[in-house]
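> my questions are about this predicted structure, shown below with the sequence.
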Amino acid sequence: MGLDGFRGRKVAIKQTHAHLLKQPELAERYRKLLRNEAALSGRLRHPNIVRLLDADEDALPPYLVLEYVDGQPLSDFATPDTLLPVPQVLDIAFKCCNALEYACREGLVHRDIKPANLMLARGGDVKLTDFGAALSLRSDATQLSGLVGSPSYMSPEQVREQDLTHHSDMFSLAVVVYELLTGRRPFDGDTDFATLYKISHEAPTPPSLLRASLPAHVDEVLLRALAKEPADRFATWADFAQALLAAHRGLPRQRSQDTEAERFAALRALPFFADFHDVALWELMRLGSWRRLEQGTVLMRENTPGDSFCILIEGQVAVSRQGWNLSTLGPGVTLGEMTYLRPDNRTRTATAVAETEVLVLKVRNPALREASEDLQSRFDKAFIKLLVGRLIATNEQLAEWELVAAPGPAGG
């Protein structure tokens, strides 16, 4: 950061690090990136694009002077414990569409749309930055070629090194929005090569499977923008923006942040989650759906198929089998987890009925299988501990029955 002495304002200074200029090949590439950004972004004037104020390509090191944005990159809001409210994410995406539509009219394809290149100002506005890798469709000058951009956010046509249009940036923006909504990227491999393969060949998991509160029409918008073929995406930026706006208008009234904090605290207080760190709990918060149910509600019924389990947060539940009451359970237990642990047998083995008003967190089995490996591992360990505890309790009960049933000593 610097200070513009003439105008008395803060500015951002972007420099090429000196160590990158020591090797001739690297030096030429980074000078070209800086030159490209100066040439292309210098003419852009849009409220959602960071403005270039000055540049010196011949300085040592070369630098750009940019509009200062008092805020944070969107990469700070891309993990399950830092996610922004859904309406705000859709609003950010809408503004990005407007900025990229403007860049498209100027003949530019950004080629490096990612959370780190999108700044969220303190006032709530969003600013697109870093046009160093941008492609000008109207220039005859030699431009950066090959695989340009960040692997996780590349479009399939970028991976194949084909000619690019605005549809490539549209795909990349959809990846960013997906990540801001779920805390996960739609295509994420163990290596860059594995990630690029997934981008080209694998279908993304619907985001609502990773964040149960997302309505189906948000899935539809994002999955269309993530289509493998450019022609299958939205035809124009305006079409994408209107679809996002319609999804925004169709959202249910959101819970307050205080309510989410209270629910997080309720999970943290349960012994079942003792070995879950905060990030894992926030991921679970997004993954499951919260339900407050009246007394007498049947949560699950024996001999019927199931593909989910419930965590009892508040209240009491009676568990029975073939009409015989087995137990009454309180907060902190799971119900129906055997359909997750035994995917080859999805039949419920007992009936669970709310004895009081209850609050449960329902988790769909397919959603947990698509969750992070860390969350799956912690559930596996918690389920094992739970089942061992139930086995010990059953053995102790059997021992008591044996003592009761044992004959007394013979009388004299």
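Alright, I've got the coordinates.
> when you work out contacts or count neighbours from here on, use the C-alpha atoms and nothing else.
Noted.
> centre of the chain to the one helix or strand Glu402 maps to, how far?
In this assignment (DSSP states H and E), Glu402 forms part of helix 373-405. Distance of helix 373-405 from its chain centroid, counting by CA atoms, centre = their mean, to the nearest Å, is 34 Å.
> all the helices of the stretch 251-400 of the chain, residue numbers only.
257-268, 278-287, 338-341, 365-370, 373-405 (DSSP state H, counting those that start in this stretch).
> pick the most buried one from those helices.
With neighbours taken as mean count of other CA atoms under 10 Å, those reach their highest mean count in helix 278-287, at a mean of 21.
> what packs against it?
helix 207-210, helix 257-268, helix 373-405 (3 or more CA pairs under 8 Å, 6 or more residues apart in numbering; DSSP states H and E).
> and the comparison structure, right after this:
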Amino acid sequence: MDKSALSFEKPNKIGKYEVYDELGRGNCGVVYGGFDPFVRRDVAIKVARHDPNDDAEATIVKQRDFFSEAHAAGRLQHPNIVALFDAGTEGDLAYIVMEFIEGDTLLDYCKPNGKRLTPRKVVEIMFKCAKALAYSHSQGVLHRDIKPGNIMLTVTGDARIMDFSIAEVTQSLAYRPDQIIGSPAYMSPEQVRKETMGAVSDLYSLGAVMFQLLTGEAPFRSKEVKEVFRQILNDKPKRVDELNPEVPSQLADIIQRCLSKAPSNRYQTGHELAAALTRCYDQLRNTEAQMNRREHENALKSLAFFDGFNDDEIEEMLNASQILSFNADQNVINEGDIDDTFYILAKGDAGVYKGKKRIDKLVKGDCFGEIGFLTATKRTATVTALTDVLVLKVNASLMEEASPECQLRYYKAFTQTLIYRLSITSARLSAHG
């Protein structure tokens, strides 16, 4: 079919969204930059290509296939998966609205003579992707098309998996396709054979991406797709450390296991692969704690409380604090407790309770425990996690060991927070007076 039949002029507006320049296009549609005037944020808008020659039934089928991405990605909320905000139709156009990511895909780092990422950076990116896939699989979603073009690297160096357009939502994580779907160079043997696929199929594809990031070439290559499939089914891939001497043998072993022909010989879950990558990262003179610390630093930088803090001051704050995680329904602090700590909610939602009555809700970036921090008096309320939360617990005694510059910046932000909280309390009292 003539591709021009599937093209259309860029709309200036779709629904409430303003439409800007084209960002890219593929078989399923065209992606534009856009803007949500109500939330006031940049977005990416994927619009399905429309064939004016299609009858009503064909249009419905294509829209159903197009919205399978919304069905899959809409179930997922993870820091390393591109978020989906909205989906709908307007006239003949079907569209999906996603998080706008400032950055590029991994394709630029996979070219034979292109720039290479260091093994340490590859491990860091793949660790995040493995964790994202572990979460996706826990929600019953198989991606089925993991490849360099579907992994974004943000300008801050973070990784995001995107494009769930051929994903499969299944409770059992066992799916048998009736046709070959995916990108040939990254397909697992069972995907080529149209056999039952599971989490290990996505992890095979991630191993193929790792291989290419470190060598500039896919594990199996040919101009003929049939030959690529033959190699995937029968040939053993070369070891990455033989092609790139900068790659440690431990990392090459991880990739070899990912690319095993038999699914049972591969890592069985994203968590298992992430653990292996963490151990490899440690071999590269970094520990899992350092990886988590970097993520914690990034989490703090995203909070309004730390606006103006430089990297050294963020590091000092982490030294004077603890990063704590709580599951939903766990208490962060208890009414009547005595301590001298101040809390900043870095992730998730929490509720403030007096007795059994909830009197307030806290969201990411909110602070609590100011009075206890200043006076070490009894807590007057209980704070309970409503979702899984990450909390920065700042210790007053440890803050005294921070540099004068860090203390000054911290207490300025702390005072602003305290004034804001007192003004809110005063307004509520006035409203009830």
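In hand now; what should we look at? Please read these numbers as outputs of a predicted model, since none were measured by experiment.
> picking that back up, which one of the helices and strands packed on helix 278-287 of structure 1 lies nearest to Arg122 of structure 1?
When these are compared by CA to CA, helix 257-268 sits nearest Arg122 of structure 1, at 17.9 Å.
> packing partners for that closest one?
By 3+ CA pairs under 8 Å, 6+ apart, helix 257-268 of structure 1 packs against helix 278-287.
> turn the helices of the stretch 251-400 of structure 1 into JSON lines, including distance to Glu28 of structure 1.
Shown next, in JSON lines, are these (distance: least, CA to CA, whole Å):
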{"stretch": "helix 257-268", "distance to Glu28 of structure 1": "49"}
{"stretch": "helix 278-287", "distance to Glu28 of structure 1": "41"}
{"stretch": "helix 338-341", "distance to Glu28 of structure 1": "55"}
{"stretch": "helix 365-370", "distance to Glu28 of structure 1": "43"}
{"stretch": "helix 373-405", "distance to Glu28 of structure 1": "41"}
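> residues in structure 2 aligned with stretch 195-202 of structure 1?
Counting by TM-score structural alignment, stretch 195-202 of structure 1 pairs with residues 228-235 of structure 2.
> helices of the stretch 301-433 of structure 2, start to end?
Using DSSP H, counting those that start in this stretch, helices in the stretch 301-433 of structure 2 cover 311-319, 370-375, 396-399, 404-432.
> could you dump the ones you listed into CSV with mean neighbour count and distance to Ala94 of structure 2 added?
Shown next, in CSV, are these (neighbours: other CA atoms under 10 Å; distance: least, CA to CA, whole Å):
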stretch, mean neighbour count, distance to Ala94 of structure 2
helix 311-319, 17, 44
helix 370-375, 16, 49
helix 396-399, 16, 53
helix 404-432, 13, 43
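> can you redo the ones you listed as CSV with distance to Arg116 of structure 2?
As requested, those are exported to CSV (distance: least, CA to CA, whole Å):
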stretch, distance to Arg116 of structure 2
helix 311-319, 26
helix 370-375, 47
helix 396-399, 41
helix 404-432, 37
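> select, out of the helices and strands packed on helix 278-287 of structure 1, the one closest to Leu222 of structure 1.
Closest among these, using CA to CA: helix 207-210, at 8.3 Å.
> need the contact partners of that closest one.
178, 181-182, 214-216, 218-219, 286-287, 366-367, 370-371 (CA atoms under 8 Å, 6 or more residues apart in numbering).
> next, the mean deviation of it compared to structure 2.
Compared with structure 2 after the fit, helix 207-210 of structure 1 shows a mean deviation of 1.1 Å (mean CA distance after the TM-score superposition for structure 1).
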